[in-house]
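*Asks:* What follows is a predicted structure for the sequence shown.
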Amino acid sequence: MSNISNKYNSAKTWQIGLFALNNTATNVIMCAMMYLAVFSQNILGIAAVVIGVAITSMRIFDGITDPIIGYLIDKTETKFGKYRPFMLIGNIILLITVYLIFGFVPTLEQSMRFPVLMGIYVVYVIGYTCQTACTKAAQAALTNDPKQRPLFSLFDAIYNAILFSVSALIVTSILPPMFAEGYESGMLNPEMWKTMAIIFGLGSFILTVLAIIGISGRDKKEFYSVGSKAVQVKFKDYWPIIKSNRAIQMLVIAAATDKLAGNLASAAKIYLFGNVLMNVALQGEMGVITTPVTIVITIIGVRYASKLGQKKAFVAGTWLSMLMLFAMLIIQPFDNVSMTSINLNTILFLSITILQGAFMGISGNIVIPMIADCADYEASRTGKFVPGMMGTLFSFVDKLISSLSSTLLGIGLAIIGMANAVIVPNTPADTKFFWLIMGCMYIIPIFGHIASLVAMKFYPLTAEKMVDVQEKLAKIKSEEETA
């Protein structure tokens, strides 16, 4: 008879560290796609509102693929494991489709660009779902130790801090001068975007290979099942999860509202730097300072989560991020911000921006291991270990809500009369454009945080509750072994 107290399947730290690169790999692609609205409007000649509405509408298709992929993951057992085949296939689809979007579509006749772009985007969605679903689903197999699960957030936050600063540096500072000849800005040269797609695609593939190595030792049946008995997974199992699992309900609301606001801010960030601060290159230059500060704050946040639970870390990060957003709106230190001429506004803008991003990173990065908690909670309730379904159920609602960011930005630009304008970097924003940027960057994210805090009031998986969940799962396995 196994010892029930020995209820944790702990992973090696290097396995967690390498597997976290799977999320980084998809985030590399996401970093490229964050510029889709700008690219479409300035290069393809397609209004931002049209792209925004089209991409949001595409989420209906995306919503169909999520449960299908989750179902297939939970049903899959191969000699290469459950997750690795989906990770590899998904990433290959991503790097091909991203290159086609940024490298091939601009070569088409104007009338063909929009329909071809949408066709490629359909395939892109399938690849993205395959790989991102594994990031969430494999968490439960990676480790069930509550002291270890926040480690994923630590690695993920460090990788993302480096990625977001480096990617912004590449797109706003490194590539534009290389492609500026004959253009007002290198960002108006189609060749710059094709080069970006190649760099980001290859980077994503390398990270995916490393993540596959990381999960290989845990991608085995003994780590992704409650016991030895096979669980029959059916599509009808989704409804009981939606109806009865309060944890995933509240986590979806909290994370999706934050992600909607975060995506909107990310999409508008290039306008903040290029049309408010009048220094588009500053977006990339800030990464030199942002990255180490984010890493330090994340380490503190992960230690907090390991001791007091992931829920408390999420709530603390959200509160602190919201305070920074309020501070930026009140102070508005946007005049004469420069890395070469340090003044009070520069210090205030950099400090608030860096701290807000780091605090938001704590709550944002800890969501993925919280999904694993929800999967374990479901297994303790029903005996069904369905991390694929849990992860893609989360993704379905999360992406459906967060996809509205493209539409909101496009509608905002249309309302102020800039739907079809070529928005040249380093040209000043008028009053309407300024307040649209403020709304996207600070006001809407505040409301997103408020919604998250309300949802967390009803999220049941405290640190104490997760101890009970793991004890119950250990008891189920023990009873199977002695039966």
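*Replies:* The structure has been received and is ready for your questions.
*Asks:* contacts and neighbour counts: CA atoms only from here.
*Replies:* Will do.
*Asks:* Check which element follows the helix or strand hosting residue 210 along the chain.
*Replies:* Element membership of residue 210, judged by DSSP states H and E, is helix 190-215. Remark: after helix 190-215, the chain's next helix or strand is helix 238-244, criterion DSSP H and E.
*Asks:* Can you show me the helices along the stretch 351-483 of the chain?
*Replies:* 387-402, 404-415, 431-438, 444-456, 463-482 (DSSP state H, counting those that start in this stretch).
*Asks:* chain center to the third one, what's the gap?
*Replies:* Mean-position distance between helix 431-438 and its chain equals 26 Å (Cα atoms, centre = their mean, to the nearest Å).
*Asks:* Including mean neighbour count and distance to residue 152, could the helices of the stretch 351-483 of the chain go into a markdown table?
*Replies:* Listed next are the helices of the stretch 351-483 of the chain as a markdown table, based on neighbours: other Cα atoms under 10 Å; distance: least, Cα to Cα, whole Å:
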| stretch | mean neighbour count | distance to residue 152 |
| --- | --- | --- |
| helix 387-402 | 24 | 16 |
| helix 404-415 | 21 | 27 |
| helix 431-438 | 17 | 32 |
| helix 444-456 | 20 | 21 |
| helix 463-482 | 17 | 17 |
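*Asks:* Of all the ones you listed, which one comes closest to residue 300?
*Replies:* Residue 300 lies closest to helix 463-482 among the helices of the stretch 351-483 of the chain, at 17.4 Å (Cα to Cα).
*Asks:* then this one, side by side with the first:
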Amino acid sequence: PDDTFSNPAGVAVFIIIYFFYIIGYTFASCVGNMEGNILTNDPKQRPTIGVWQVIYSYLSPMIVSMLITVILLPRFGTPYQLENGATDYSWTIEVFQWANLIVVGVSLVALILTCIGLTPYDKPENFEGIKKDAKPSFKEMFSLLKDNKELQRFIVAACSDKLAQTVGSQSVITTLMFSVLLGSMVGSSIISVVAMLPSIIFAIVGAKLAGKQGNRKVMINWTWVCIIWNVLFIIFIMVVPEKGASSMGIPLVIFFLLMLGNNAFKMVVSTATGAMRMDVVDYELYRSGHYLPATVSAVYSFIDKMISALAPMIATLVIGIVGYTGSRIPQASDELTIGIRIITAALFCGLPLLGWALTLVAMKKFSLTREKMEEVQASIDSQKKEIEQAENEEEKSQAK
């Protein structure tokens, strides 16, 4: 095995590279999260923009995961025989090395496409507040974080949505779910990807609903759907026969339907979350006259990175309860115990349930309904016209 990063010098190199990655990722995320406000201020159109963000955030990891499990794992993994005679594969360092190359390559292409797409909109007039040439100060940014209650509630909802997306997708959890419990890492991964494709339709449905009903209402209603569905998923995890989805049968069909619904319903919530971030930016402009999309995006990016960093740590700590400590990681050949069932259910469904409960609490007093956002946009347009008219009159008087 490659021991490049097992010595102090290797660790130092990794930390330095990762440090620069975090800086670049933060700047790129801030810019990427601002484009919705720049492209449109129509509450009906914003969820449609969010559709593409949601599709990318769900579909790209799924495609990369399928490439890894269907192509890299059989080629570089360690083969072993299942009880039914089929062949599956265990993870090796070579699999992770090639997987990293794929992820970095895909990320580079996506970053280049982002730069090309944003270039036509990178103009000073797209970043102005109520008053032209107004520069945001640190005091105004701090006021946004301290006084904008809607931002604070959005942060709670965004945290929970990110948690629901991230924790269950950790490799140790998918190994417990797909290999140890269901019986086939490759087969279950293919099923989960196939289940993802039809669920993309729900991202479009979510955008349509959010445009008509408002982001708050859609988030509340579909969060309840996610909660109910994941309770059913927990029941399935606790009662499905060991290796029950390793071949065609009722358990495999049920698993496919549960994955399909889980992906679809979470997409609706994620679509509303993305559009809600744009609403919070405009609400701050309405509330204080300050246009601070970068600050809101920075806060969201910080949350995104924090949850992304916490997710593997949470997963690693929890699986330690059932004996996966030190260098021991879940493998498909491991014996299924009741403890593994409980841990899998808790991480794959339980933590998202906790996050969705927090979302419902945060949304209870969230005031940015569809009607409120129409009022906000009308007020912003009116204030801009009044100031523009006053500036024009001042210029005319100075000319005289």
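*Replies:* That came through, no problem. Please read these numbers as outputs of a predicted model, since none were measured by experiment.
*Asks:* Give me the TM-score for these two chains.
*Replies:* For this chain pair, the superposition-based TM-score is 0.86 by TM-score structural alignment, normalised by the length of the second structure; 379 aligned residues with a Cα RMSD of 2.5 Å.
*Asks:* about what we covered before: among the helices of the stretch 351-483 of the first structure, which comes closest to residue 360 of the first structure?
*Replies:* helix 444-456 (9.4 Å).
*Asks:* what does the closest one correspond to over in the second structure?
*Replies:* Aligning helix 444-456 of the first structure against the second structure (TM-score structural alignment) gives residues 351-363.
*Asks:* post-alignment, that stretch versus the first structure, mean distance?
*Replies:* Mean deviation of stretch 351-363 of the second structure relative to the first structure after superposition (mean Cα distance after the TM-score superposition for the first structure): 1.0 Å.
*Asks:* thought residue 68 of the second structure was touching residue 99?
*Replies:* Yes: here residue 68 of the second structure lies in contact with residue 99, judged by Cα atoms under 8 Å, at a distance of 6.2 Å.
*Asks:* Neighbour count: these two, which is higher?
*Replies:* Just comparing residue 68 of the second structure and residue 99: by other Cα atoms under 10 Å the higher neighbour count belongs to residue 68, 23 against 19.
*Asks:* Counterpart of the more buried one over in the first structure?
*Replies:* Using TM-score structural alignment, residue 68 of the second structure sits opposite residue 171 in the first structure.
*Asks:* Please name the nearest non-neighbouring residue to its match.
*Replies:* Using Cα to Cα, 6 or more residues apart in numbering and skipping the chain neighbours, the partner closest in space to residue 171 of the first structure is residue 196 (7.2 Å).
*Asks:* Residue in the second structure paired with the one you found?
*Replies:* Residue 196 of the first structure maps onto residue 99 in the second structure, with residues paired by TM-score structural alignment.
*Asks:* what does residue 156 of the first structure give?
*Replies:* Per TM-score structural alignment, residue 156 of the first structure is aligned with residue 53.
*Asks:* so what's residue 379 of the first structure up against?
*Replies:* For residue 379 of the first structure, the contacting residues are 226, 385-386, 473, by Cα atoms under 8 Å, 6 or more residues apart in numbering.
*Asks:* Which of those are still contacts in the second structure?
*Replies:* Compared against the second structure with both residues aligned by TM-score structural alignment, their matches' Cα atoms under 8 Å, these retain 226, 385-386, 473.
*Asks:* Nearest to residue 450 of the first structure among those residues?
*Replies:* residue 386 (30.3 Å).
*Asks:* what about the corresponding residue of the second structure for that closest one, how many neighbours?
*Replies:* Under the alignment by TM-score structural alignment, residue 386 of the first structure pairs with residue 292 in the second structure. Counted by other Cα under 10 Å, the residues lying close to residue 292 of the second structure total 24.
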